[in-house]
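**Student:** This is the structure alone, sequence omitted:
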């Protein structure tokens, strides 16, 4: 019985990590408002090494449609611009010699629908991850019958895994509904 609890606790932790990862991925999909997190994951070449943009510049949002980037070193402006252009963000940087500005265009209806499709793809990946965790956990619990755990205990453990899975899938659906609303509201 104690072994089943260990499997359940591990499954719960792994499912929570999958939800955190989903939230990180969804934060990268913009909903029309400027946000410093839109640049999370953007790597800039800094002295021959790739570094996150937040390590080489301060990133702020002076208003809802603009991201301002102030490099810690002036010579980094061209590297930051190059990284932004090479990313798939679809943003055009402009600089005044000291700062870089990114103007975030208003989203068209078509672009909003494309973003919702991206969100759906991320949601589906998260659901598959949760189901894989369920499968692995159930496989582990079933193996416990060889160690003397009764079939009834294994069945109860599998039912608890299913409840855990259902609750995490429901959380994913809530996250999707909130993100879709955020994107589609003009």
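**Tutor:** Nice, thanks for sending it over. Just so it is clear, the structure is predicted and the values come from calculations on it, not from any experiment. Numbering: from 1, shown residues only.

**Student:** Could you use CA atoms for every contact and neighbour count after this?
**Tutor:** OK.

**Student:** And residue 129, how far from residue 79?
**Tutor:** 36 Å (C-alpha to C-alpha, to the nearest Å).

**Student:** Kindly report the same for residue 59.
**Tutor:** For residue 59 relative to residue 79 (C-alpha to C-alpha), the value is 15 Å.

**Student:** this is the comparison structure:
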């Protein structure tokens, strides 16, 4: 697949002109001769891609990355007060069966001081308690004497050690969203994907360089937003 520039006078803040790309879809025939190749060239289907829209799409993807990062930051800051804290647990049921925590119980936060766990089947209550204790979260579920399906989990006061653990998680999360190429939502991954698209273009080197510069500007802009969000969250954990 080959991409070519088609000149257009649309404007955008990134560049003075916004050319479009012509994406060519070649014939899938194999083993042709020169005459056939020439015929295939004539039969190519051209799809125009507006670079202004390409940049807008890239900007939207960078914005979504920051939005997802902020959601993950909220979860880290909530720590043990997060109702989703048990969602990754596997519950050992009868007959050697295993189930996800969400399939056998539901957790809610009460007043910021404790969690309540509602077990759907009273026969699974002991297994849910065992799974929570085995997770080493320093949380001790207590059964309600009047309701065998209800557990109360008192939340301990935040300690320096716990805050340090949260801060470490926050730093790792920030690095992941900035530089991890194996994270499809990271800024580095997005930058790499769009630069790869641009490298596949056959056109003016000056125009290509401008578009690459625009992508780099977006990367730096949202990397700054990521750093600002981290600094703001870091203050709350110190």
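**Tutor:** Yep, it's here. A quick note: this is a predicted structure, and the numbers were derived from the prediction, not measured.

**Student:** out of residue 59 and residue 79 of the first structure, which sits in the busier spot?
**Tutor:** Comparing residue 59 of the first structure with residue 79 by other C-alpha atoms under 10 Å, the one with more neighbours is residue 59, at 20 against 15.

**Student:** excluding its backbone neighbours, what's nearest that one?
**Tutor:** Distances taken as C-alpha to C-alpha, 6 or more residues apart in numbering place residue 69 nearest to residue 59 of the first structure, at 4.6 Å, with adjacent residues excluded.

**Student:** hang on, the one you found in a helix?
**Tutor:** No: counting by DSSP: H, G, I helix; E, B strand; the rest coil, residue 69 of the first structure is not found in a helix; it is strand.

**Student:** what helix or strand does the residue of the second structure most remote from its centre sit in?
**Tutor:** Largest separation from the mean C-alpha position in the second structure: residue 35, at 48.7 Å (C-alpha atoms, centre = their mean). In this assignment (DSSP states H and E), residue 35 of the second structure forms part of helix 34-42.

**Student:** Which strands and helices lie in contact with whatever helix or strand comes next after that helix?
**Tutor:** The helix or strand immediately downstream of helix 34-42 of the second structure is strand 45-50, counting by DSSP H and E. Contacts defined by 3 or more C-alpha pairs under 8 Å, 6 or more residues apart in numbering; DSSP states H and E place strand 45-50 of the second structure against strand 18-25.

**Student:** 10 Å - rerun?
**Tutor:** strand 2-10, strand 18-25 (3 or more C-alpha pairs under 10 Å, 6 or more residues apart in numbering; DSSP states H and E).

**Student:** now, of those strands, which is deepest in the fold?
**Tutor:** When you average the neighbours per residue for each of these (mean count of other C-alpha atoms under 10 Å), strand 18-25 leads with a mean of 20.

**Student:** and the angle from that strand to strand 45-50?
**Tutor:** 150 degrees (axes from the mean of the first three to the mean of the last three C-alpha atoms, to 10 degrees).

**Student:** Next, the angle from strand 18-25 of the second structure to strand 2-10.
**Tutor:** Using the same axes, to 10 degrees: strand 18-25 of the second structure against strand 2-10 is 150 degrees.

**Student:** what range in the first structure matches the lengthiest helix in the second structure?
**Tutor:** In the second structure, assigned by DSSP state H, the helix with the most residues is helix 205-236. Matched against the first structure by TM-score structural alignment, helix 205-236 of the second structure falls on residues 151-182.

**Student:** how big is the offset of the matching stretch relative to the second structure?
**Tutor:** Here the mean offset of stretch 151-182 of the first structure against the second structure after fitting is 1.7 Å, by mean C-alpha distance after the TM-score superposition for the first structure.

**Student:** Buried residues, that stretch. List them.
**Tutor:** For stretch 151-182 of the first structure, burial by neighbour count (16 or more other C-alpha atoms under 10 Å) applies to 153-154, 157-158, 160-162, 164-165, 168-169, 172-173, 175-176, 179-180, 182.

**Student:** now do stretch 58-68 of the first structure
**Tutor:** Those buried within stretch 58-68 of the first structure under the rule 16+ other C-alpha under 10 Å are 59-61, 66-68.

**Student:** same thing with stretch 51-58 of the second structure?
**Tutor:** Buried residues in stretch 51-58 of the second structure (16+ other C-alpha under 10 Å): 51-52, 54-55, 58.

**Student:** Show residues contacting it.
**Tutor:** Contact partners of stretch 51-58 of the second structure, identified using C-alpha atoms under 10 Å, 6 or more residues apart in numbering, comprise 5-6, 8, 10-15, 17-21, 50, 59-64, 190-191, 193-194, 197-198, 211, 214-215, 218-219.

**Student:** Also stretch 119-129 of the second structure?
**Tutor:** The list of residues contacting stretch 119-129 of the second structure from outside it, by C-alpha under 10 Å, 6+ apart, reads 86, 89-94, 101-107, 117-118, 133-134, 140-143, 147-151.

**Student:** Buried among these? Make that a PyMOL selection.
**Tutor:** The PyMOL selection below is limited to those of these classed as buried (16+ other C-alpha under 10 Å):
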select buried, resi 86+89+90+91+92+93+101+102+104+105+106+107+117+118+140+141+143+148+149+150+151
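
**Student:** check contacts around the residue nearest the centre of the first structure.
**Tutor:** Here the mean C-alpha position of the first structure is nearest to the C-alpha of residue 25 (C-alpha atoms, centre = their mean), at a distance of 1.8 Å. If you count contacts by C-alpha under 10 Å, 6+ apart, residue 25 of the first structure has them with 19, 40-41, 119, 122-123.
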